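Trainee: Need the 3D shape of this:
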Amino acid sequence: MSTRTDLRALTEQRSGLVVPGSFNALSAKVIADLGFQATYVTGAGVTNMSLGLPDQGFMGLAEIAEHTGRIRDAVDLPLLVDADTGFGNALNVRHAVKVLERAGADCIQLEDQVNPKRCGHFDGKAVVSSEEAVSKVKAAVEARTDQDLMIMARTDAAAVDGFDAAVERARAFGEAGADILFVEAIKDREQLLALPGLLDKPLIANLVIGGKTPIVSAAELGEAGYAIVLYANAALQGAVHGMQGALTALRDNGQITEDDNLVIPFAERQRLVDKDAWDALDQRYSS
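Mentor: Sure thing, here's the model as predicted:
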């Protein structure tokens, strides 16, 4: 199967598939190496790690398309790609979908925030009208060339208009053709677990470590009917934590070695970037 048909099959199981977010090609390779079955190209992660900025609409289509292409070249996993608001109106959404489809996305996520957006777990969000949001979903669905490319529609309306309004928006997105539905930043555990029973399309649960949504196990979310359990920035938070630990030791001690167990060994780093395979190719081409 292609990565797109593979993702559709995984999604239809509705078994709480855990999907970590990747912010660059190496993080995606680590995710693949550890046996995860898909990865999410995170807009927040790209913004934080590549621009050093908060997730407040600073990332553009060019940045996310470039990162998607690099990650597509690095791993064979299905890629769910964060396209924020589609970077404008319905016409911009059409363009974004075509660009990201060419870059290698298997699923493209769009949201209904006012542009420029902000992280779904920040305060002060605003959403566009339901009519405008639905029109952008329709534009995305019509823009794809490959019908196996999935469209994920996210609503942030729970923080603005309440849970019931968010459910109604998500239902409208499904009727407009969205393949996966995403109700962001649900604060109540019971509402989180009840949501799959209120909507008939596959759902994603976004668990932000330290965010507004309560952390619930993937097993329990799968039993509730969620298709995907997203940890969009677990790799990012872990990477920053690791960097802080290693660099604090270097600052304080003036040296750092593999024996300190604060960094991966040199050989492990080369394994992750396939150095042996590249050496073999170099030798074959040289001979």
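
Trainee: from here on, contacts and neighbour counts on C-alpha atoms
Mentor: OK.

Trainee: Around K29, how many other residues sit close by?
Mentor: Counted with other CA atoms under 10 Å, residues neighbouring K29 total 20.

Trainee: Same check on Q244?
Mentor: By the other CA under 10 Å criterion, the neighbourhood of Q244 contains 13 residues.

Trainee: Also D252?
Mentor: As a burial measure, the neighbour count of D252 was computed by other CA under 10 Å and equals 9.

Trainee: Tell me which helix or strand it sits in.
Mentor: When elements are assigned from DSSP states H and E, D252 belongs to helix 234-253.

Trainee: Could you also give me the structure for this second sequence? I'd like to compare it with the first:
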Amino acid sequence: MTDLDGTGQREDAVGDLLGSGPPPRKRLRELLAAPGPLVAPGAYDALSARLIEQAGFDVVYLTGFGATASLIGRPDVGLLTGTEMVDQARRLAAAVDVPVIADADTGYGNALNVVRTVRAYEQAGVAGVHLEDQVSPKKCGHLSGKAVIPREEMAGKVRAAVAARRDPDFVIIARTDAAAVHGLADAVDRARAYADAGADLLFVEAPTSEEDLATVARELSGVAPLVFNWAEGGRTPPLSLERIGELGFSLVLYPIGALLAATAAVRALLETVRADGTPAAALPRLPSFGEFTDLIGLPEVHDLERRFAAESG
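Mentor: The predicted structure is shown next:
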């Protein structure tokens, strides 16, 4: 994580309108190559992405579960289209300077669709995507009732994704959901095949025990860097970050913690309004209006207004 100042926040706060940060894709490659697991909290919209960046994290993860919940108020069962997810990814990438890794679901079709999907996400400004081998329409990886496509078909989709990217620093993550369908051994074999097809990172979804996680790490050691999905309340055991690092995982996703926290906070506020008739009792627990407008970049807007007014005068 980036060094923090005395307030517990990054000195450069959040992404600016002129995008002064380092190239996000190159930066993501550097972060993944550094020792220890890279932590990527999940964002469901541009505001939550800015909060993650302000908190000092170096990467933002766009969660498909959270995007589905925030955009249409429904569960993650393949209801969002690729266009909707790419639009959401574009908003997040424009709102922050740190790299954004985006959920690209199944690629929204066959290998030809994957080509278009990767091009669209790349144009949206994200630093990388993960693609999964579920049958479409997919489901959240920690729900029951999943099905997967043949290994060879997914390997072809990974090859298509690699061929489609214009920027070689754009990261392709291959995810397999086969552990819940055909068992862990098949998931590991699929991950190897996806690495052979050119995936930069491997993501074995929803192992259900620490022993299974250790098996994944051991069997895929040296094949490609590994992703650990620390799904809050999901099927994978909630290991400590230290243990995750010991096992050898390179990227850790915390996909829905921010979404769950926001839900709890909104509920609490609404309960206060319902009980009291006004939100007055809840205000001491909330950011002030000024604090919030600072967070979303009002001081920068004022600076740019002064700067460009002076230059045109």
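
Trainee: Superposed, how do the two chains score by TM?
Mentor: After superposition, the two chains reach a TM-score of 0.96 (TM-score structural alignment, normalised by the length of structure 1), with 287 aligned residues with a CA RMSD of 1.4 Å.

Trainee: thinking again about what came up before, average offset between the helix holding D252 of structure 1 and structure 2?
Mentor: Overlaying structure 2 shows helix 234-253 of structure 1 at a mean distance of 0.9 Å from the equivalent residues (mean CA distance after the TM-score superposition for structure 1).

Trainee: Could you tell me where that helix falls in structure 2?
Mentor: Counting by TM-score structural alignment, helix 234-253 of structure 1 pairs with residues 257-276 of structure 2.

Trainee: Excluding chain neighbours, what is closest to V41 of structure 1?
Mentor: Distances taken as CA to CA, 6 or more residues apart in numbering place V81 nearest to V41 of structure 1, at 4.7 Å, with adjacent residues excluded.

Trainee: what's the answer for A103 of structure 1, then?
Mentor: Closest residue to A103 of structure 1 in three dimensions, ignoring its sequence neighbours and counting by CA to CA, 6+ apart: G69, at 4.8 Å.

Trainee: secondary structure class for the residue nearest to the spatial centre of structure 2?
Mentor: The structure's structure 2 has its C-alpha centroid closest to Y61; by CA atoms, centre = their mean the separation is 1.8 Å. Using DSSP: H, G, I helix; E, B strand; the rest coil, the three-state assignment for Y61 of structure 2 comes out as strand.

Trainee: related to what we said a few turns ago, quick check: buried residues in the helix holding D252 of structure 1?
Mentor: Applying a neighbour-count criterion of 16 or more other CA atoms under 10 Å, one finds A234, A235, L236, A246, L247 buried in helix 234-253 of structure 1.

Trainee: Taking those residues, tell me the two that lie furthest apart.
Mentor: Greatest spatial distance in those: A234 and L247, 19.9 Å, computed using CA to CA.

Trainee: My guess is L79 of structure 1 contacts V41. True?
Mentor: Yes. Here L79 of structure 1 lies in contact with V41, judged by CA atoms under 8 Å, at a distance of 6.7 Å.

Trainee: all helices of the stretch 1-150 of structure 2, in order?
Mentor: Counting by DSSP state H, counting those that start in this stretch, the segments of the stretch 1-150 of structure 2 that form helices are 24-33, 46-54, 64-72, 82-95, 111-124.

Trainee: Mean per-residue distance, the second one versus structure 1.
Mentor: Comparing helix 46-54 of structure 2 with its match in structure 1 after superposition yields a mean distance of 0.5 Å (mean CA distance after the TM-score superposition for structure 1).

Trainee: ok, back up a step: would you pull up how far the helix holding D252 of structure 1 lies from the middle of the chain?
Mentor: Relative to the centre of its chain, helix 234-253 of structure 1 is centred 23 Å away, using CA atoms, centre = their mean, to the nearest Å.

Trainee: Give me the angle between that helix and helix 25-33.
Mentor: Going by axes from the mean of the first three to the mean of the last three CA atoms, to 10 degrees, helix 234-253 of structure 1 is angled at 120 degrees with respect to helix 25-33.

Trainee: Perfect, I'm done here.
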